[in-house]
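**Q** fold the following and give me the result.
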Amino acid sequence: MLNSIVKKIFLTIVGIFVLVMFIQLVLQNFFLEDIYSNMKISKIEKSFEQLCEDYNNHKWTGAQLNQEAMDYQNENGASILILNENDEVLNESFFKGFNYITIRDSGGKELKIIIDFLIDEEGNFRNLNNKIKDGESIEVIGMSIKGTNFIDPLEIKKMNTSLVSDEGYATWDELYKKNPHDIVEISGEVIARNFVVRDQGVLSYQQEKLFNEVKRYLIEKSENPQNVKEIFKEGSYEFTEEYSGLLIVVLAKKVVGADGNSTYAFSLFTLENIHDAFQILNGYYYYIFIFQLALVLVLVYFYSKWITNPLIKLIDSAKSISELNFTKRTDISTNDELSILSDSLNNISNNLSTAIEKLESSNEQLAIEAIKKAENEERMRNLLASLSHEFKTPLGIISGFLEIISDGVYEKEPEYYINVISDEIDKLNGLVLETIELSELETGSYKLNVSEFEIKPFIEVLMSKFEKQFEDKSMSFELGIEDRIVIGDISKIEQVMINILSNGVRYSPNGERIEVTSELQKDNLYVYIRNYGVLIDSKDLDKIWDRFYRAEKSRNRSLGGSGLGLTIVKNILELHESDYSVKNINNGVEFYFSLKMKY
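**A** This next block holds a predicted model:
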């Protein structure tokens, strides 16, 4: 067996060399980016910690603190904002990076009004009709930024025009209304304007991004103080900005002085995408082609030995899973596809075991009620029977392909079989996770995280995620959604929409369209999703909500999905007490469900 693998590898040495080159480029494109990201984060974190330590030792105030904060920002490309215990800003220079105007009221007091919501990247007014001129009299309603003479405006009135900050009002209920004493209403004459040319695009908006994060901190401080403690305990958090794709990193530090007073420092920076820069370096590797060829020849010899033993372990583990024996584990740490396969098989064993344990636990909890217990036992039998059927084909493929690779009796490259096995494992793992989720929904152990949200922007953002799929099938889509606030678990409603839309795209012919509309009925908003060019057999309409039921009779796995999607949709909608159904319409299919509205 070993000799056959070695022979196969040496006969295809040219192909292996190409693979090595490919792996090297992949490492360059992914691994080096991670090193860069980790080094940048580490450097800024150390600089941030040092600044906080120096501040605590030297007790900087006023101009000195502003200068140190500006030096930190210039050296690290990271914004920083420092607050005291009373939420007062200590480094007022932070706001120099904002667009603002200075006004003088009737008493001679000068105040600065942040107007970023009116200014574009070139430092010009987005709408010339809203231009604020020197010497013009204006009225401002906004929130005073403690410790500074800056005001975060909610509304600016001039002449017969009212300029409203949508972002300000977006946090009105959470922040402003809880601090009514900080709301100011002033009027005065514009005496100066400070505009910023943001020549670095989205990267130059770090000040504004950090200010928004600090406002979220202030909201959390009043609503969920425990979450705030966790933020300072962790020291940092990060997220990917949806519209730019940039990774945003936020550092947070609580500095306790010798006098017992606390100061809170926040810093924000972005990690840009450097993938294109590394792509240019790819040409360099042609110059070391000869060296890599020699290296590959050596590695091939060890590869043949290295791959055989893990394959035997994987075959044994796959056979155990196919026999529903989840006790065996594979311990392969080769840091490659085989290691991924090993981890995936272990995850499947864990998830299957967990799923069965949860089903059994659910039955035990419902043992008091004889009828419910009988129903759950029947549900478990049906689910296990369905799982056995669904698992039979992929597990057979995995076991068979592993034996083919181990015996060396195959017609294609080993990587082909490994990739197919990896795909099948991913499908099995997804099926297990959906089974666990369905179990939680059906047994009532899942609790909805209900909140109020605007349905129109929610669906608009959601539909944008399907643009690529629409484009691939030359499909069009139409939106007609009421601008209403509804009540529900937003993550679960998103899951409902994705399942229904995915089915619509999957089964509709090329060139057709999908419509998403809404209708008000008493206290409910009904959402309708229609796809055209295909009908569901009338006898299948009531059965499509059943687990593992596919109206596509061939049970084609590439078209039919896992068979659990609409069952999960049904359970989510029932938890929302939603009115839902599906029906055939003229040359199409219509799904609909209802959500309670806020009044």
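**Q** switch to C-alpha atoms for all contacts and neighbour counts from now on
**A** OK.
**Q** what is the strand ranked longest in the chain packed up against?
**A** Ordering each strand of the chain by length in residues (DSSP state E) puts strand 183-194 first. Packing partners of strand 183-194 (3 or more Cα pairs under 8 Å, 6 or more residues apart in numbering; DSSP states H and E): strand 100-104, strand 137-144.
**Q** of all these, which one is nearest residue 400?
**A** Of all the helices and strands packed on strand 183-194, it is strand 137-144 that lies closest to residue 400, at 67.7 Å by Cα to Cα.
**Q** so what touches the closest one?
**A** Contacts with strand 137-144, where a contact means Cα atoms under 8 Å, 6 or more residues apart in numbering, come from 150-159, 176, 182-190.
**Q** would you list the buried entries among the residues you listed?
**A** Buried by 16 or more other Cα atoms under 10 Å: 150-156, 158, 176, 183-184, 186-190, out of those.
**Q** in TSV: the helices and strands packed on strand 183-194, plus distance to residue 248 and mean neighbour count.
**A** As requested, these are exported to TSV (distance: least, Cα to Cα, whole Å; neighbours: other Cα atoms under 10 Å):
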stretch	distance to residue 248	mean neighbour count
strand 100-104	25	22
strand 137-144	26	20
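**Q** I'd like these laid out as CSV, including distance to residue 217.
**A** As requested, the helices and strands packed on strand 183-194 are exported to CSV (distance: least, Cα to Cα, whole Å):
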stretch, distance to residue 217
strand 100-104, 23
strand 137-144, 16
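**Q** which other helices and strands does the top helix by length along the chain contact?
**A** Ranked by residue count, the top helix of the chain under DSSP state H comes out as helix 13-58. For helix 13-58, the packing partners by 3+ Cα pairs under 8 Å, 6+ apart come out as helix 62-76, strand 247-256, strand 262-271, helix 275-280, helix 289-322.
**Q** so residue 77 touches residue 268, yeah?
**A** No. Between residue 77 and residue 268 there is no contact under Cα atoms under 8 Å: 9.0 Å.
**Q** which one of those two is surrounded by more residues?
**A** Higher neighbour count among residue 77 and residue 268: residue 268, with 26 against 16, using other Cα atoms under 10 Å.
**Q** what sits against the more buried one?
**A** So residue 268 contacts 78-80, 206, 209-210, 248-251 (Cα under 8 Å, 6+ apart).
**Q** before we move on, the earlier item: of the helices and strands packed on strand 183-194, which is nearest residue 28?
**A** Nearest to residue 28, of all these, is strand 100-104, at 43.7 Å by Cα to Cα.
**Q** and the angle from the helix or strand that the closest one is followed by to strand 100-104?
**A** In the C-terminal direction, the helix or strand that comes right after strand 100-104 (DSSP states H and E) is strand 110-114. Angle between the axes of strand 110-114 and strand 100-104 is 150 degrees (criterion: axes from the mean of the first three to the mean of the last three Cα atoms, to 10 degrees).
**Q** and for strand 110-114, what's in contact with it?
**A** For strand 110-114, the external contacting residues (Cα under 8 Å, 6+ apart) are 98-104, 149-153.
**Q** one more, so I can put them side by side:
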Amino acid sequence: MQFIFFGKYFTSLYSNFLLRDIRAEFQSAVEQFSSSKNEQANSVLSTYAVSYDAPVFAFTEDYSVIGQGLFNYLSILTVRVPGVGICRILISGLNEMPNINLNDILTIEAVRVGESNYFEPYSILSTNNIYLYRQTERAKSTKTMTATSNWYTKNEGSLLNNRARIIYDLMKACLIKRKDIKTYLAAITKEPFTDKRGTSYYIISESRRKDGVVTYFVTIRPIVVSNSEVRYFSNYFYTVYCILGILLIAAVFILSRKLSAPIVRLSNVTSKLASKDFSVRANVNLQNEVGQLSASINVMADNLQAAMEELQQSAEIAKVNEKRMKLLLADLAHEFKTPLGIISLYSEVIENGMFEKEPAYYFGMCRMRN
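**A** The predicted model follows:
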């Protein structure tokens, strides 16, 4: 059961908890940025980036990039274009760039990233070398510039560099093609993003209105659930299961005692009723079937007690009647005893022939006695 829980629910649940905390941290940094002055505001985003290895890309609703923030972690070819000034070409991830000859006069075809002096290059050429050439459709705002006085800033390899590049690759299409920012951010933040190495990231965005201008903030944070978290929570759940098991056993014991106590009382009452003790009553005042059974037993006890009282009264009446019958029989026996004795005597006289007068005389005497 526990492995099913971890396999199906734990990763999602743990990721949601982490994402909630990450959003809270990012919202706090955005609030500090919004309430700070310009110099302090930039340091807030830098501090957040260093603390969480999560660069922050800030730009306004009119596609103006705020500060250098994100671009400080990208490799940039800085060039001076006559009549234009300093332009910064974003070349992170282009393996050919470290071999560029900075003394060459470069012909660069690039498109501006939002309202900034940063450019996404399509081609970088010199007289003798092709450093970059992309066979992709050029944007309408693509510019071709001839650059001199070049210098190259390399930022590659660290977590901040890699994550800054991921954010830039995701956001450059929005700024270059001037897509609807809210719709675009809703699309890229809806599902986790997975890079070429298989690492999953959440793109997190926030927006704040300051001085009538909406500013958008975008960062990237990985959410990784490793075996260490699973083992930690596995031990945690074992402890929880033990505690719950003990509580369950205690609850079952208490409930069983609570449920069986009325049954035991009813059993004792019925045992006394069976031994003809009809004075006992079942005092179980519950609003359930046990309470109904208790009331039924009490009714039965009342009826049995009334029946026994009637039987006792009948028995007493029968004893009185029997005593009267005996007295009646005794009186009758006494009353019959004298005449029967006379009759018996005269019968013996007649039978033995000891009479002096005629038998009719003696029979008449018997009738007179009766």
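**Q** report the TM-score for the pair.
**A** Put the two chains on top of each other and the TM-score (TM-score structural alignment, normalised by the length of structure 2) is 0.55; 252 aligned residues with a Cα RMSD of 4.1 Å.
**Q** which residue numbers in structure 2 go with the helix or strand where residue 491 of structure 1 lies?
**A** Using DSSP H and E, the element containing residue 491 of structure 1 is helix 490-507. On structure 2, no counterpart of helix 490-507 of structure 1 exists by TM-score structural alignment.
**Q** all the helices of the stretch 401-550 of structure 1, residue numbers only.
**A** 414-443, 455-464, 467-472, 490-507 (DSSP state H, counting those that start in this stretch).
**Q** count the neighbours of residue 30 of structure 2 for me.
**A** 25.
**Q** ok, now the one 5 residues further on?
**A** Residue 35 of structure 2 is surrounded by 12 other residues when neighbours are defined as other Cα under 10 Å.
**Q** over to residue 350 of structure 1?
**A** Neighbourhood size, residue 350 of structure 1 [other Cα under 10 Å]: 15.
**Q** also residue 255 of structure 2?
**A** For residue 255 of structure 2, the count of nearby residues is 12 (other Cα under 10 Å).
**Q** helix or strand right after the one helix or strand it maps to?
**A** Following DSSP H and E, one finds residue 255 of structure 2 within helix 227-274. Heading C-terminal from helix 227-274 of structure 2, the first helix or strand you meet, by DSSP H and E, is helix 289-352.
**Q** which residues in structure 1 does that following helix match up with?
**A** Aligned by TM-score structural alignment, helix 289-352 of structure 2 corresponds to no residues of structure 1.
**Q** got the contact list for the helix or strand just after that helix?
**A** Using DSSP H and E, the helix or strand that follows helix 289-352 of structure 2 in sequence is helix 359-369. Under the criterion Cα under 8 Å, 6+ apart, residues 339, 342-343, 346, 350 lie in contact with helix 359-369 of structure 2.
**Q** quick one: helix 359-369 of structure 2 to helix 289-352, angle?
**A** 150 degrees.
**Q** buried set for helix 359-369 of structure 2?
**A** Going by 16+ other Cα under 10 Å, helix 359-369 of structure 2 has these buried residues: 359, 362, 366.
**Q** stretch 192-204 of structure 1 too?
**A** For stretch 192-204 of structure 1, by 16+ other Cα under 10 Å, it's 193, 195-197, 203-204.
**Q** please apply the same query to stretch 51-68 of structure 2.
**A** Residues 53-60, 63-67 are the ones in stretch 51-68 of structure 2 that count as buried (16+ other Cα under 10 Å).
**Q** can you check stretch 63-73 of structure 1 too?
**A** Quick answer for stretch 63-73 of structure 1 (16+ other Cα under 10 Å): 65-66, 68-70, 72-73.
**Q** in CSV, list those residues along with distance to residue 274 of structure 1.
**A** CSV is the format used below for the buried residues of stretch 63-73 of structure 1 (distance: Cα to Cα, whole Å):
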residue, distance to residue 274 of structure 1
65, 33
66, 32
68, 29
69, 27
70, 26
72, 23
73, 21
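**Q** which two among these are spaced furthest apart?
**A** Pairwise across the buried residues of stretch 63-73 of structure 1, and taking Cα to Cα, the largest span is found between 65 and 73, at 12.3 Å.
**Q** next one: the helix holding residue 491 of structure 1 to chain centre, how far?
**A** Centre-to-centre, helix 490-507 of structure 1 and its host chain are 17 Å apart (Cα atoms, centre = their mean, to the nearest Å).
**Q** next: stretch 104-115 of structure 2.
**A** Centre-to-centre, stretch 104-115 of structure 2 and its host chain are 55 Å apart (Cα atoms, centre = their mean).
**Q** can you give me the end-to-end span of it?
**A** End-to-end span of stretch 104-115 of structure 2 (Cα to Cα, to the nearest Å): 28 Å.
**Q** ditto for stretch 241-260 of structure 1
**A** The first and last residues of stretch 241-260 of structure 1 sit 37 Å apart, counting by Cα to Cα.
**Q** which other residues reach it?
**A** 45, 49, 52-53, 56, 202, 210, 231-232, 235-240, 262-273.
**Q** equivalent analysis for stretch 25-40 of structure 2, please.
**A** Here stretch 25-40 of structure 2 has contacts from 41-42, 44-45, 48, 206, 208, 210, 217, using Cα under 8 Å, 6+ apart.
**Q** quick check: the farthest pair among those residues?
**A** Among the contacts of stretch 25-40 of structure 2, 48 and 210 lie farthest apart (Cα to Cα), at 20.2 Å.
**Q** what is the helix or strand just after the longest strand of structure 1 packed up against?
**A** Counting by DSSP H and E, the next helix or strand C-terminal to strand 183-194 of structure 1 is helix 206-223. Helices and strands touching helix 206-223 of structure 1, by 3+ Cα pairs under 8 Å, 6+ apart, are strand 79-84, helix 225-234, strand 262-271.
**Q** now with 10 Å, please.
**A** strand 79-84, helix 225-234, strand 247-256, strand 262-271 (3 or more Cα pairs under 10 Å, 6 or more residues apart in numbering; DSSP states H and E).
**Q** what angle separates the last one from helix 62-76?
**A** Same thing as strand 262-271 of structure 1. Orientation of strand 262-271 of structure 1 against helix 62-76 (the same axes, to 10 degrees) gives an angle of 30 degrees.
**Q** the third one now?
**A** With the same axes, to 10 degrees as the criterion, the two stretches strand 247-256 of structure 1 and helix 62-76 enclose an angle of 150 degrees.
**Q** re earlier: just send the contacts of strand 110-114 of structure 1 back as CSV, with distance to residue 345 of structure 1 too.
**A** Converted to CSV, those look like this (distance: Cα to Cα, whole Å):
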residue, distance to residue 345 of structure 1
98, 53
99, 55
100, 58
101, 61
102, 64
103, 66
104, 70
149, 61
150, 58
151, 57
152, 54
153, 56
